[in-house]
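Visitor: Coordinates only, no sequence provided:
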């Protein structure tokens, strides 16, 4: 009996040793966050993404009780924040914007991580309103003029985007393929540099989100088309791609991800805070300045969206002949 008592005591002590850290960890997650959170975004300061995400972060900070600090990490087609998650601690204190380009990364370059398995998808928040713009002194008054010049001058019509293999770049290449034209692509790191290049005449055209609106309203740029389901109220004279005969709608949804292995309790806390932040009138108003709309997807729905998009992007990359050599 004495031996059985000793064994029982030892087993109980062992169980207590195992349970204590779990309980402490659960308590720690219950108190999350207890310090500032870093949100890494894929584009430079001052552009539509930066401005709208700062509004969202400010709202989320009020819910979380601690600051959400923006870190801009532009370049590499918007995929640097997702790559940063691969070396971050899975504790919820480093999160990142996940642009659509992340889902095609594995097909275009060699990476040692998986965009599905190695990111915890938290919440989808919005998407962009895109269009093609040219300087107001351009001879291209309509999209038909643009296409006619490109057909007569293969490879000579230059256009810029916010990066190689971004949604604006790839969608333009799909449009060009369908139109039977060849264009010359020039990548930039963000909207500010891109707009400067097209306004100054360094480029013949630019493809971007409607961060170009101030330049259009100032009479410096003209919109040839937009890429949504319907015409944008801000640019009622600009036809959609569908109106021009292309069966294309592109709004490039994006959301927020965390490192793989982030505890579900932390993911839920982040999801709930950013969902509430999305519903604040101040965020909706900031989005509206750039013709963007809230586009909520829950953690489960956003994860499913990521899985479906990876499969879809593979077909696009292969169609354009941009897949990396095996």
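Guide: Great, that's in hand. From a predicted model like this one, the values you see are computed outputs, not experimental measurements.

Visitor: contacts, neighbours, all on C-alpha from now
Guide: Will do.

Visitor: Run a quick neighbour tally on residue 117.
Guide: Residues near residue 117, counting by other C-alpha atoms under 10 Å, number 13.

Visitor: thinking it is in contact with residue 260, fair?
Guide: Yes. If you go by C-alpha atoms under 8 Å, residue 117 and residue 260 touch, sitting 7.1 Å apart.

Visitor: before we go on, here's another structure to hold up against the first:
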């Protein structure tokens, strides 16, 4: 009898231990994975273009302000070539997803590449679009001695003579080609009848217009401003919803009844797989510096606009534009 009672006592203790252990297990969770301190060393900001352009200049400005905030050096590295692909591959495909390699991305290297190519070498899903930090509207210009005094005169002439319209373009899927195509679509002209002239750089294209070697300039306001300020170009319209501070007296296309909005922009991208907390830190920091009056003024000195979109809005905008411009490039017959 005593032995039986002893066995019952032992079994009861064991059962109680199991129950307590189970309750303890259900009542606690695994400790959260500790986020590594970031940043603790130098960061590389890759520019997929050469020095001196708006992508490079604004990337250096962002690098300077981020470096001051984080108290770590942010080194800008230029990797031009192959239509932005060289820099994108270096920064997004070869760079580790640890936050120490970022890319100064732009619409040409993302939206236009994906919309204009059936099998782009760098796809949207190959990167994390963090936030937008700059934009720069496109505009239409002619040589200072051009017979076209305003946009209305030029549009009427294009409608009657689309095959005589010459305009510069970096490639068949460049911002220049997109801007000209959007104009043609808005005024009911077949873009395929026009005469794009391929150039090696934006500066070469705008110089061609100023010299009278092509009729229509379709560059950004930043590229157009120096020759316009020097009296070599006449700016007829800005292809965005709002007037440009560089050309306050020049109407927008929408003011003239031409429904287009074409704007170059740049932002920060990170390699896919980068931890969320690092993505959020970049986004929050870009948001902060976009409110800094010194940053805004320095951006204006470069003839760019400080323009912020957070991660969610930036990604939504990119997806919408890819759909829109894929359809446009298909209609142009240039989608590769």
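Guide: Right, received. Where do you want to start? Source: prediction; values computed, not measured.

Visitor: top strand in the second structure by residue count?
Guide: Longest strand in the second structure by number of residues (criterion: DSSP state E): strand 127-137.

Visitor: what stretch of the first structure does that one fall on?
Guide: Alignment of strand 127-137 of the second structure against the first structure: residues 119-129, by TM-score structural alignment.

Visitor: Show me what stretch 280-296 of the second structure is in contact with.
Guide: 61, 65-66, 69, 130-131, 133, 305-308, 310-311 (C-alpha atoms under 8 Å, 6 or more residues apart in numbering).

Visitor: sorry, back to before: residues making contact with the helix or strand following the longest strand of the second structure?
Guide: Of the helices and strands lying after strand 127-137 of the second structure in sequence (DSSP states H and E), the nearest is strand 139-143. Under the criterion C-alpha under 8 Å, 6+ apart, residues 148, 209-212, 215-221, 224, 232-239 lie in contact with strand 139-143 of the second structure.

Visitor: Now do the helices in the stretch 151-300 of the first structure.
Guide: If DSSP state H, counting those that start in this stretch is used as the criterion, the helices of the stretch 151-300 of the first structure fall at 167-179, 191-199, 213-217, 264-278, 281-288, 299-319.

Visitor: Figure out which of these is closest to residue 73 of the first structure.
Guide: Ranking those by proximity to residue 73 of the first structure (C-alpha to C-alpha) places helix 191-199 first, at 13.9 Å.

Visitor: ok, average deviation of that closest one from the second structure?
Guide: Compared with the second structure after the fit, helix 191-199 of the first structure shows a mean deviation of 2.9 Å (mean C-alpha distance after the TM-score superposition for the first structure).

Visitor: in terms of contact, does residue 159 of the first structure touch residue 206 like I think?
Guide: Yes. Residue 159 of the first structure lies in contact with residue 206 (C-alpha under 8 Å); the separation is 5.0 Å.

Visitor: quick one: what's aligned to residue 316 of the first structure in the second structure?
Guide: Matched across to the second structure, residue 316 of the first structure falls on residue 328, judged by TM-score structural alignment.

Visitor: OK, contacts around its match?
Guide: Taking C-alpha under 8 Å, 6+ apart, we find residue 328 of the second structure in contact with residue 181.

Visitor: which residues in the stretch 1-150 of the first structure form helices?
Guide: Counting by DSSP H, counting those that start in this stretch, the helices of the stretch 1-150 of the first structure are 2-30, 48-64, 80-85, 105-108, 143-152.

Visitor: Compare those helices and give me the one nearest residue 252 of the first structure.
Guide: Once those are compared by C-alpha to C-alpha, helix 48-64 is nearest, at 12.1 Å.

Visitor: ok, so of the contacts of stretch 280-296 of the second structure, who is nearest residue 42 of the second structure?
Guide: Closest to residue 42 of the second structure, out of all of those and judged by C-alpha to C-alpha, is residue 66, at 11.5 Å.

Visitor: so that closest one touches residue 76, yeah?
Guide: No. Between residue 66 of the second structure and residue 76 there is no contact under C-alpha under 8 Å: 11.8 Å.

Visitor: Neighbour count for these two, which is higher?
Guide: residue 76 (23 against 19).

Visitor: Determine which residue in the first structure is aligned with that one, please.
Guide: Checking TM-score structural alignment: residue 76 of the second structure goes with residue 70.

Visitor: What's the match for residue 209 of the second structure in the first structure?
Guide: With TM-score structural alignment as the criterion, residue 209 of the second structure matches residue 198.

Visitor: so how far is residue 74 of the first structure from that match?
Guide: Counting by C-alpha to C-alpha, to the nearest Å, the gap from residue 198 of the first structure to residue 74 of the first structure is 20 Å.

Visitor: how long is stretch 70-82 of the second structure from one end to the other?
Guide: End-to-end for stretch 70-82 of the second structure, by C-alpha to C-alpha: 33 Å.

Visitor: picking that back up, right, so of the helices of the stretch 151-300 of the first structure, which gets closest to residue 95 of the first structure?
Guide: helix 264-278 (9.4 Å).

Visitor: Which stretch of the second structure lines up against that closest one?
Guide: Mapping helix 264-278 of the first structure onto the second structure (TM-score structural alignment) gives residues 276-290.

Visitor: Chain neighbours aside, what residue packs nearest to the most centrally placed residue in the second structure?
Guide: With distances taken as C-alpha atoms, centre = their mean, the residue of the second structure nearest its centroid is residue 106 (3.0 Å). Distances taken as C-alpha to C-alpha, 6 or more residues apart in numbering put residue 266 closest to residue 106 of the second structure, at 4.0 Å, once the chain neighbours are dropped.

Visitor: quick one: what's aligned to that neighbour in the first structure?
Guide: In the first structure, residue 266 of the second structure lands on residue 254 (TM-score structural alignment).

Visitor: Tell me how many other residues surround that match.
Guide: 23.

Visitor: can I assume it is in contact with residue 103?
Guide: No. The criterion here is C-alpha under 8 Å, and residue 254 of the first structure misses it with residue 103 at 10.8 Å.

Visitor: which residues does residue 49 of the second structure contact?
Guide: 55, 56, 78, 79, 80, 81, 84, 87.

Visitor: which residues does the closest residue in space to the third one that isn't next to it in sequence contact?
Guide: Closest residue in space to residue 78 of the second structure, ignoring its immediate chain neighbours: residue 47 at 4.8 Å, by C-alpha to C-alpha, 6+ apart. Applying C-alpha under 8 Å, 6+ apart, one finds that residue 47 of the second structure lies in contact with 55, 56, 59, 76, 77, 78, 79, 80, 87, 103, 104, 105.
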